[in-house]
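Visitor: Here is a sequence together with a model predicted from it:
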Amino acid sequence: MIIVHTPSDGGEVERFDVKTVRSSEASRIATHLTEKMSWPETKKALADEDPDAMRCVAFVLKCRTSPGLRLGDFDPMVADLAVRLDRKEIEDWAEVAAGTIPLIDKPELVQMQTSMIIDEADDKDHARLVVERLLAGKFPPDLSGATPDPSSPTAEESTNSEVSSSGSSLTSSTSTDEPSTT
């Protein structure tokens, strides 16, 4: 999960990757929450976009770069905070969906589900790509019995230096386990 802080006053958008929370930070988060939630409860509250949970996690992660920051100084409007799915969470969703979408006989229901997952993604371009592959029946990739193409260069032999056009955020992985389509 990624907490996205988009200040309504036009300030810089900040992204906080929940997967990077350290144990000591999880303890600190729990002490800041009025409900004194455990870490699993906090993660569930984040999935529900609980404002206290989003604020406290974002605050503790923001303290990494602003150690003198006080909780009272970080009080964004609720509408300025959102929880988005990271690239791995999108791929995990697609793995499950790959088994269930073929069973759905209403195209409008599939369209609604795939639109929702794209809306919930932090990296919408990646989510669109995953959904396209899913709907084309190419997700997850079938690697069983795959034989490498002898004409394809190995990772060590590859000299491709093209710049990625991915719009991925700095907090999400830019590498994929997907086979190259070029």
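Guide: Received it, and whenever you're ready, just let me know what you need.
Visitor: For the rest of this, base every contact and every neighbour count on C-alpha atoms.
Guide: Fine.
Visitor: which helices and strands does whichever strand or helix holds Glu95 pack with?
Guide: Following DSSP states H and E, one finds Glu95 within helix 87-100. Applying 3 or more Cα pairs under 8 Å, 6 or more residues apart in numbering; DSSP states H and E, one finds that helix 87-100 contacts helix 124-135.
Visitor: Only the buried residues of the helix or strand encompassing Ala30, if you could.
Guide: Assigned by DSSP H and E, Ala30 falls within helix 23-32. Neighbour counts over helix 23-32 (16 or more other Cα atoms under 10 Å) mark Glu25, Ala26, Ile29, Ala30, His32 as buried.
Visitor: what about versus this one:
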Amino acid sequence: MQTASLSRRSFLRGGMRAVAPAVRPPWARAEAAFLAACTRCDACIDACPTAILLRADGGFPGVDFSAGAGECTFCGECVAHCEPQALVRSAEGGAPWALKAGVGRGCLAESGVECRVCGESCPVGAIRFRPRLGGVALPQLDADACTGCGACFAPCPTRAIAMTVDRVANEFPTESER
């Protein structure tokens, strides 16, 4: 889902551009509930040991996998420091978010160049390379094993990795269920 950027600067420049919504920190409430609860205090940003959290549009925290260590370790420090409860771990211990990695067309292996950096960077082994006759091994993503940590994103030399919201896994509890 894309929305139009309604920032004052964008409006004055005449640029109503379509932007994808920011990726929120792990264990963020549903977007509307998150925006209502978040006070933009930066406590989660300051607490992130891998420094992937930053101020996104509107001053709300967002995730940038190309910043800091480039991955989320799911340590929970952002949740522990979030006093307004915009970030809340569910009692069931569900997934921290619905992000999953995806390998796009810019992949070097798709072009016949040997590259396995995404698979080597994946801490859970969700990206594997199976041998193939007559060419280099192509990446295969095990979506069930992928945690969406982003460790594969920053090291990719062609930015062929995309972090997207998994529609099936994006079934977070509503405000009334928490």
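Guide: Perfect, thanks for sending it. Keep in mind that what you see is a predicted model, and the values were worked out from it rather than measured.
Visitor: Tell me how the two chains score on TM-score.
Guide: Aligned and superposed, the two chains score 0.33 in TM-score terms (TM-score structural alignment, normalised by the length of the second structure); 102 aligned residues with a Cα RMSD of 5.4 Å.
Visitor: quick one on the thing from earlier: tell me which of the buried residues of helix 23-32 of the first structure is nearest to Leu135 of the first structure?
Guide: Ala26 (37.8 Å; Cα to Cα).
Visitor: ok, now how distant is the nearest residue to that closest one once chain neighbours are set aside from Glu89 of the first structure?
Guide: Sequence neighbours aside, Trp39 is the residue nearest to Ala26 of the first structure in space, at 6.3 Å (criterion: Cα to Cα, 6 or more residues apart in numbering). To Glu89 of the first structure, Trp39 of the first structure is 18 Å away according to Cα to Cα, to the nearest Å.
Visitor: His32 of the first structure now?
Guide: Look at His32 of the first structure and Glu89 of the first structure: by Cα to Cα, they are 27 Å apart.
Visitor: Give me the buried stretch members for the helix or strand hosting Pro40 of the first structure, please.
Guide: Assessed by DSSP H and E, Pro40 of the first structure sits inside helix 39-47. Using 16+ other Cα under 10 Å as the burial criterion, the residues of helix 39-47 of the first structure that qualify are Thr42, Lys43, Ala45, Leu46, Ala47.
Visitor: SS state for the closest residue to the last one other than its chain neighbours?
Guide: When you say that, I think you mean Ala47 of the first structure. Leaving out its chain neighbours, the residue that sits closest to Ala47 of the first structure by Cα to Cα, 6+ apart is Val83, at 6.9 Å. Three-state assignment for Val83 of the first structure (DSSP: H, G, I helix; E, B strand; the rest coil): strand.
Visitor: For burial, what's the neighbour tally of Val83 of the first structure?
Guide: For Val83 of the first structure, the number of neighbouring residues by other Cα atoms under 10 Å comes to 23.
Visitor: how close does it get to Ala58 of the first structure?
Guide: Val83 of the first structure sits 10 Å away from Ala58 of the first structure, going by Cα to Cα.
Visitor: Overlap in contacts, those two.
Guide: Taking Cα atoms under 8 Å, 6 or more residues apart in numbering as the criterion, Val83 of the first structure and Ala58 both touch Ile3.
Visitor: Okay, and Gly62 of the second structure sits in which element?
Guide: Per DSSP H and E: strand 61-63 holds Gly62 of the second structure.
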